[in-house]
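**Q** Have a look; sequence and predicted model below, questions after that.
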Amino acid sequence: MNIFYDVPSERWSHNEEDMQLYAGAANEEIPFKQDTQDQALFPITLFPGNRVLVVGILTSLDPKKESGIGGNLTLFQNLSQYLSNHGILAYVFTVESLLSNYMKGFIFSSQTNTWNEVKLPLPDIVYNRIPKRGFEASESFQELLSFFKEHRITLFNPHFLDKYLMYEALTEDGSLARHLPSTIDLSDPTQLADFLHFHKHIYLKPCKGSQGKGIYTLLEKPDGTLQFNSLKHQELYPDFSAFWEANKASLKKRGYLAQRAVIPKKLNGHRYDYRILVHYENGFYKVTGKGVRMSQTQEITTHTPRGGKLFPYQQLQTRPLNRKLANIAQRCGIILSRKFGFLGEFSIDIGEDTSGALFIYEVNSKPMQFDEEEIEASRLLHLKNLFIELTFPNHIRK
């Protein structure tokens, strides 16, 4: 079946006579129209109740971009086209457009390679891709959450995760405790000094950071001096007091945690981490992609924006490793969804020490795109299936 959009009138219609068709959370009727010539055509799948499934990809405005749309436009384009190819009406929208008098969003045109603003039904489900943490703390975002609740719109992943709050939540689970490096909130200098003296080598990470930005290591040497390393430079301090006095303002302002440094297993002289992608499916959290990132230019982090490179997971995988990653993913999904709200998709950065033990470094509720094409293909498939499952739980996928 097809639906059509008429630009001058900003109206949707369908071409099946004697059929009623509805779309989105408000169950808006899409009327029949006999003459649809020269109107934009969208093939759709008919779901129970003569419904069109409508997915909204939530982001924010960015005046610096030609389209005016913020966030990862490549991901939005790939996802919206994939969903459209499977008969799902998908569009990108912003808080401003939803809270205006009528809903407008952006649909990608592969013919013109542009994002076109059109009038749209309210979404059944919202894929939260707000790119900045600060906006999720704003009054506008809270107003948006109230709107979703009032209109019974499913919110897919409520917000970014705070690293320290994540650590606290996961430590409550006995099966995951051994996979978590000792971590403290960096607020009390005396506690930090004791923590460093006990572990000798620690990481300092922003609680609300990502992609390896703002990460440091701190090493206490046998003579009591401290070596402070960033991704690009190194500083030496005669003692902890000198270090704290020089850095306390920046560390407190951004909000940091301190974490025991895991002695990593290395390949070809470089540390590596596992990156696993996880999706909810029929009551379980399933690993849907596995990658490896290896450091190159520095040994603090393996993130590719910080100089890391891809390494084939197949060269490291074993059945026990696959099983351990699957167990970690399942427990993380259950615990974090219970604590912070439903997570339908997330990724986990997992390190391996010299003994083969696995350690959770970070859980990302808004995973970046993976460079591995097969992982991204799996992601699109599982997102599509999950959008259907959450909106039409009794629908049998074909």
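**A** All right, it came through fine. Numbers count the residues shown, from 1 in each chain.
**Q** contacts, neighbours, all on C-alpha from now
**A** OK.
**Q** Would you check that residue 276 makes contact with residue 287?
**A** Yes - Residue 276 is within contact range of residue 287, at 6.7 Å (criterion: CA atoms under 8 Å).
**Q** Identify the contacts common to those two.
**A** Counting by CA atoms under 8 Å, 6 or more residues apart in numbering, the contacts common to residue 276 and residue 287 are residue 325.
**Q** where exactly do the helices run in the stretch 101-250 of the chain?
**A** Taking DSSP state H, counting those that start in this stretch as the criterion, the stretch 101-250 of the chain carries its helices at 133-136, 139-150, 163-171, 174-177, 189-199, 240-254.
**Q** Make TSV out of the ones you listed and add mean neighbour count and distance to residue 46.
**A** Below are the helices of the stretch 101-250 of the chain laid out as TSV (neighbours: other CA atoms under 10 Å; distance: least, CA to CA, whole Å):
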stretch	mean neighbour count	distance to residue 46
helix 133-136	14	34
helix 139-150	13	24
helix 163-171	18	40
helix 174-177	13	42
helix 189-199	15	58
helix 240-254	13	48
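**Q** Am I right that residue 325 falls within a helix?
**A** Yes - Residue 325 forms part of a helix when assessed by DSSP: H, G, I helix; E, B strand; the rest coil.
**Q** now the strands for the stretch 201-350 of the chain?
**A** For the stretch 201-350 of the chain, the strands defined by DSSP state E, counting those that start in this stretch occupy 201-206, 216-220, 226-229, 234-237, 256-260, 266-267, 270-281, 284-294, 309-311, 345-352.
**Q** Pasting the second one now:
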Amino acid sequence: MKANQAGPLIGIMSARKSNGSIAGNGPLFIALQKKLISLDGISFVFTPEDVDTDHITGYTYSPDKNHWVKEIFPYPNLVYNRVPFRKSEQNQQYQRLFSILKEKNIPFFNPCFIDKFELYELLKTHPFLQTFLPQTILIQQKKDLITFLQKQISIYLKPAQSSKGKGIFRLKLMGSSKVQLEGIYLQEIYKTFNHFWENWGKELLEKNYLAQEEITSAEYEGNRFDFRILAHADEGKYILTGIGIRQSQEQGITTHIPSGGRLLPYELLHSKEHDQFIETIIPYIGRALSDRFGYFGEFSIDAGVSKTGQYYIYEVNSKPMSFDEHEIEEKKIEQLCRLFFQLSNFQI
């Protein structure tokens, strides 16, 4: 198949919605196809249900016609995992496809979504990265959480398997017994921790919540900010693709833009210290993820700096969201296509 190919055939793996249509980041898929065509490659989007023993039925975007075309393809030179739902990735069809790809020696990335507590435990074993981790526990019983809250006074509650700031709360000890719970659209005060637990304990346990110490973040013009860092593999190394700043606005729970956060250019808060921290952690995180879960070609990092100048790693995301910064998105497309060529042994 490769002898008469100018560029690689890239399979982008996604999932179907309940109505049968294909889910996923359409604008990303279209941008990748346009870039690949300019490099004499081609891509198609498929789901595991579309896979046969010797071919895959998929959808390729036609820039000339400005719409998706259904076609039958041979197995691709590389598979890019953009499955948008955690549940889909865990079902048998997906796991079977991952096995087929390994048997056929077809490279693929990224292997999976990351569980937040698994990530914490992984980074905690790393001598260098562990210095940037906020204190964190998995909530397994009531007494663990009350002990942790009494020690930290103010903590974040996060579902171990979620993204985009969904389901995040801040829990504060007010005086000797009252506790305050704050969400993006919620604020409640409970007379005692026991009252809080009666209302929330079941959900915290069922959804595998973890508790994390609240960091007193550095501020810009009165509101806290975080770094959103995008990284890609390149020639066996991990390099920085782009940095954005996200700042909290009406609420201080999260800086995510869908929840009311604000975008700031990195240049506004740029410093040598920030650069050094970001560029140093990227290779360590990339290697740690790939050693533990399988090959990671890209990831994003949510990180921050405290008022005292201590840096923190909050989260690492295996399926980075789109960046609102146009130049970062453009560079992402370039880096991904370069990686597609490298991993499938084609020359750009």
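**A** Yep, that arrived. All figures in this text were calculated on a predicted structure; none of them were measured in a lab.
**Q** Drop the TM-score for these two in here.
**A** With the length set by TM-score structural alignment, normalised by the length of structure 2, the two chains reach a TM-score of 0.96; 348 aligned residues with a CA RMSD of 1.5 Å.
**Q** thinking again about what came up before, could I get the strands of the stretch 201-350 of structure 1 in JSON lines, plus columns for mean neighbour count?
**A** Output for the strands of the stretch 201-350 of structure 1, formatted as JSON lines (neighbours: other CA atoms under 10 Å):
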{"stretch": "strand 201-206", "mean neighbour count": "23"}
{"stretch": "strand 216-220", "mean neighbour count": "21"}
{"stretch": "strand 226-229", "mean neighbour count": "19"}
{"stretch": "strand 234-237", "mean neighbour count": "13"}
{"stretch": "strand 256-260", "mean neighbour count": "23"}
{"stretch": "strand 266-267", "mean neighbour count": "12"}
{"stretch": "strand 270-281", "mean neighbour count": "23"}
{"stretch": "strand 284-294", "mean neighbour count": "21"}
{"stretch": "strand 309-311", "mean neighbour count": "16"}
{"stretch": "strand 345-352", "mean neighbour count": "22"}
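**Q** Same list (those strands) but as TSV, adding distance to residue 323 of structure 1.
**A** Listed next are the strands of the stretch 201-350 of structure 1 as TSV, based on distance: least, CA to CA, whole Å:
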stretch	distance to residue 323 of structure 1
strand 201-206	28
strand 216-220	31
strand 226-229	35
strand 234-237	39
strand 256-260	25
strand 266-267	21
strand 270-281	13
strand 284-294	10
strand 309-311	20
strand 345-352	14
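**Q** Select, out of those, the one closest to residue 161 of structure 1.
**A** Ranking these by proximity to residue 161 of structure 1 (CA to CA) places strand 345-352 first, at 10.3 Å.
**Q** how far apart are the closest one and its match in structure 2?
**A** Strand 345-352 of structure 1: mean distance to aligned residues in structure 2 after superposition is 0.6 Å, counting by mean CA distance after the TM-score superposition for structure 1.
**Q** tell me which strands and helices that strand is in contact with?
**A** Helices and strands touching strand 345-352 of structure 1, by 3 or more CA pairs under 8 Å, 6 or more residues apart in numbering; DSSP states H and E, are strand 270-281, strand 358-364.
**Q** What residues in structure 2 pair up with it?
**A** Using TM-score structural alignment, strand 345-352 of structure 1 corresponds to residues 298-305 of structure 2.
**Q** any residues touching the matching stretch, and which ones?
**A** Under the criterion CA under 8 Å, 6+ apart, residues 110, 217-218, 225-233, 286, 311-320 lie in contact with stretch 298-305 of structure 2.
**Q** Also stretch 2-15 of structure 2?
**A** The contact list for stretch 2-15 of structure 2 (CA under 8 Å, 6+ apart) reads 22-24, 29, 39-48, 75-85, 88, 340-341, 344, 346-348.
**Q** Can you say which of these are buried?
**A** Buried members of these, scored by 16 or more other CA atoms under 10 Å, are 22-24, 29, 39, 41-48, 75-84, 88, 340-341, 344, 346.
**Q** Let's see which of the residues you listed end up in strands.
**A** Among these, the members found in strands (DSSP state E) are 42-46, 78-81.
**Q** So residue 129 of structure 1 is in contact with residue 366, correct?
**A** Yes - using CA under 8 Å, residue 129 of structure 1 is in contact with residue 366, at 6.6 Å.
**Q** who touches the equivalent of residue 135 of structure 2 over in structure 1 in this structure?
**A** Under the alignment defined by TM-score structural alignment, residue 135 of structure 2 is paired with residue 182 of structure 1. Contact analysis of residue 182 of structure 1 by CA under 8 Å, 6+ apart lists 259-260.
**Q** can you do 10 Å?
**A** Applying CA atoms under 10 Å, 6 or more residues apart in numbering to residue 182 of structure 1 gives the contacts 167, 171, 195, 199, 202, 258-262.
**Q** Over to residue 346 of structure 2?
**A** 2, 5-8, 41, 77, 338-340 are the contacts of residue 346 of structure 2 under CA under 10 Å, 6+ apart.
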